[in-house]
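Chemist: all I have is the shape, not the residue letters:
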């Protein structure tokens, strides 16, 4: 699964990275420990251009009676997207990119859960494949836009730690994924594969990552185990 990630760059870096022509007032500050049910940066395509905004991490389908399922819908398995009512209709019409520059997974080492940070070899921003939807609260009428991160089988680097990893799209495939004019389901699903381990690296970090209240640069610092 993918349950924590980072996006340590500044807002202007996102604007440049995703070719955003217009954006709301800067809403993003460097994040070192992003957790489910928080607001996160996301990129969608409105039919003409890329748009950068915020979605809440934890999908609430438009047809849901309440928000109770959100915390259980932070990830969507790529292999079963078309089998799940919550996801299958979104594949064809509500796809997004979720920017990140690393993600965390935990491995038991010497009897303790040890967080490990995975990133690209050059530590640059990458895009996780996501789906999004909007839900309207029956009582208040409030509109809430939420998302889920798609996962796939792990590459060899991640497999030593976890049996799933987020789908990291190659740069050349990002527009194919979010362009709403692309309705080729087979092509879309073919993009949801493990990213090459040859282009990734990882290192151990402090256990403080386990507490969502810790969200500073110390979360990503490399820790040498004794």
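Modeler: Perfect, I can see it now. What you are looking at is a predicted structure, and each value in this text was computed from that prediction instead of being measured. Residues are numbered from 1 along each chain as shown.
Chemist: going forward, measure contacts and count neighbours with C-alpha atoms only.
Modeler: Fine.
Chemist: secondary structure element holding residue 174?
Modeler: helix 171-178 (DSSP states H and E).
Chemist: would you mark the buried spots in the next helix or strand after that helix?
Modeler: Remark: after helix 171-178, the chain's next helix or strand is helix 185-190, criterion DSSP H and E. Neighbour-count burial for helix 185-190 flags residue 188 (criterion: 16 or more other Cα atoms under 10 Å).
Chemist: quick one: the strands in the chain?
Modeler: Using DSSP state E, the strands found in the chain span residues 5-7, 31-34, 39-45, 50-57, 75-77, 95-100, 102-109, 112-120, 126-136, 143-152, 165-166, 168-169, 200-204.
Chemist: now do the fourth one: everything it contacts.
Modeler: Read that as strand 50-57. 15, 18-24, 35-45, 74, 132, 144-148 (Cα atoms under 8 Å, 6 or more residues apart in numbering).
Chemist: look up how far residue 28 lies from residue 7.
Modeler: 9 Å (Cα to Cα, to the nearest Å).
Chemist: more crowded one of these two?
Modeler: residue 7 (25 against 18; other Cα atoms under 10 Å).
Chemist: A further structure is provided below for comparison with the first:
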């Protein structure tokens, strides 16, 4: 799920950064096409301040002689049902280092025995606040530090199943109390986030089938996805 991100610079992305009270919004890494292992911007809170930091979109990193590289274990997404398993990669991060990934849209891929189909989703009159996790890594030889991150995935959303049948992204609601609790690194009462671990798309989307994510050539006409759940748009 959510194997690519659309992080363009538009008025809704800028408005979301302002709503989140980010102090260094000029450092946002913009790109129409971000894929796993790319560097992306995450929103985190430290000492009561919110700011953007650059993180590798692959939560698990492996130490090399002079740096880090993505682990062999796929970790650009973290499944909702792994968050409360003590030995999982996201267990500690879910309690101590939650973040937000801001985007204008995302991409989904649906594979079958005979084909692979790609769709892009762009939020209409909105920007998306994905619920994410991050980890900090320190190199034992060089002293280098780096951040990595993942986006949490929930069960499939009924309206997303035709495009991707396995999962849906965690999209946070524009609720100041929830956002404050999510970004607070001292808040380890994760049971308060149980409702967030249910599928909810929260925005209307323009949906476009494309040939390949790297080329982004449209196939047919775009359609509109209006989520059929009471949380949409809230």
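Modeler: The structure has been received and is ready for your questions. Everything quoted here is computed from the prediction, not taken from an experiment.
Chemist: mind checking the TM-score on these two?
Modeler: In this superposition the chains share a TM-score of 0.80, using TM-score structural alignment, normalised by the length of structure 1; 211 aligned residues with a Cα RMSD of 2.7 Å.
Chemist: and residue 126 of structure 2, what's its match in structure 1?
Modeler: Counting by TM-score structural alignment, residue 126 of structure 2 lines up with residue 124 in structure 1.
Chemist: kindly report the same for residue 103 of structure 2.
Modeler: Using TM-score structural alignment, residue 103 of structure 2 lines up with residue 100 in structure 1.
Chemist: tell me which residue lies nearest the centroid of structure 2.
Modeler: Central residue of structure 2 (Cα atoms, centre = their mean): residue 151, 3.7 Å from the mean position.
Chemist: so which of the strands of structure 1 comes closest to residue 83 of structure 1?
Modeler: Among those, strand 75-77 comes nearest to residue 83 of structure 1, with 10.2 Å by Cα to Cα.
Chemist: residues in structure 2 aligned with the closest one?
Modeler: The aligned range for strand 75-77 of structure 1 is 77-79, by TM-score structural alignment.
Chemist: so how far is the matching stretch from its chain's centroid?
Modeler: Relative to its chain's centre, stretch 77-79 of structure 2 lies at 9 Å (Cα atoms, centre = their mean, to the nearest Å).
Chemist: mean deviation of it from structure 1?
Modeler: Superposing on structure 1 and averaging over aligned pairs (mean Cα distance after the TM-score superposition for structure 1), stretch 77-79 of structure 2 comes out at 0.7 Å.
Chemist: contacts for that stretch, please.
Modeler: Counting by Cα under 8 Å, 6+ apart, 1, 2, 58, 59, 90, 150, 151, 152, 153, 154 sit against stretch 77-79 of structure 2.
Chemist: switch to 6 Å and redo it
Modeler: 150, 151, 152, 153 (Cα atoms under 6 Å, 6 or more residues apart in numbering).
Chemist: now distance to residue 67 of structure 1 too, for the strands of structure 1, in JSON lines please.
Modeler: Output for the strands of structure 1, formatted as JSON lines (distance: least, Cα to Cα, whole Å):
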{"stretch": "strand 5-7", "distance to residue 67 of structure 1": "23"}
{"stretch": "strand 31-34", "distance to residue 67 of structure 1": "20"}
{"stretch": "strand 39-45", "distance to residue 67 of structure 1": "15"}
{"stretch": "strand 50-57", "distance to residue 67 of structure 1": "12"}
{"stretch": "strand 75-77", "distance to residue 67 of structure 1": "16"}
{"stretch": "strand 95-100", "distance to residue 67 of structure 1": "20"}
{"stretch": "strand 102-109", "distance to residue 67 of structure 1": "26"}
{"stretch": "strand 112-120", "distance to residue 67 of structure 1": "29"}
{"stretch": "strand 126-136", "distance to residue 67 of structure 1": "9"}
{"stretch": "strand 143-152", "distance to residue 67 of structure 1": "10"}
{"stretch": "strand 165-166", "distance to residue 67 of structure 1": "23"}
{"stretch": "strand 168-169", "distance to residue 67 of structure 1": "27"}
{"stretch": "strand 200-204", "distance to residue 67 of structure 1": "35"}
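Chemist: between those, which gets nearest to residue 193 of structure 1?
Modeler: strand 143-152 (6.2 Å).
Chemist: the closest one aligns to what range in structure 2?
Modeler: Going by TM-score structural alignment: strand 143-152 of structure 1 matches residues 145-154.
Chemist: list the buried residues of that stretch.
Modeler: Within stretch 145-154 of structure 2, judged by 16+ other Cα under 10 Å, the buried ones are 146, 147, 148, 149, 150, 151, 152, 153, 154.
Chemist: so how much does that stretch differ from structure 1 once superposed?
Modeler: Looks like 0.7 Å for stretch 145-154 of structure 2 (mean Cα distance after the TM-score superposition for structure 1).
Chemist: now tell me what touches that stretch from outside.
Modeler: 55-59, 76-80, 131-138, 167-170, 197-199.
Chemist: returning to that earlier point: name the nearest of the contacts of stretch 77-79 of structure 2 relative to residue 84 of structure 2.
Modeler: Closest to residue 84 of structure 2, out of all of the contacts of stretch 77-79 of structure 2 and judged by Cα to Cα, is residue 152, at 12.6 Å.
Chemist: just give the nearest non-adjacent residue to that closest one, would you?
Modeler: residue 78 (4.7 Å; Cα to Cα, 6 or more residues apart in numbering).
Chemist: check residue 190 of structure 2 too.
Modeler: residue 95 (6.5 Å).
Chemist: gap between that neighbour and residue 142 of structure 2?
Modeler: 28 Å.
Chemist: more neighbours: which of those two?
Modeler: Taking neighbours as other Cα under 10 Å, residue 95 of structure 2 and residue 142 compare with residue 95 leading, 19 against 10.
Chemist: does that one touch residue 188 like I think?
Modeler: Yes. Between residue 95 of structure 2 and residue 188 there is a contact under Cα atoms under 6 Å: 4.8 Å.
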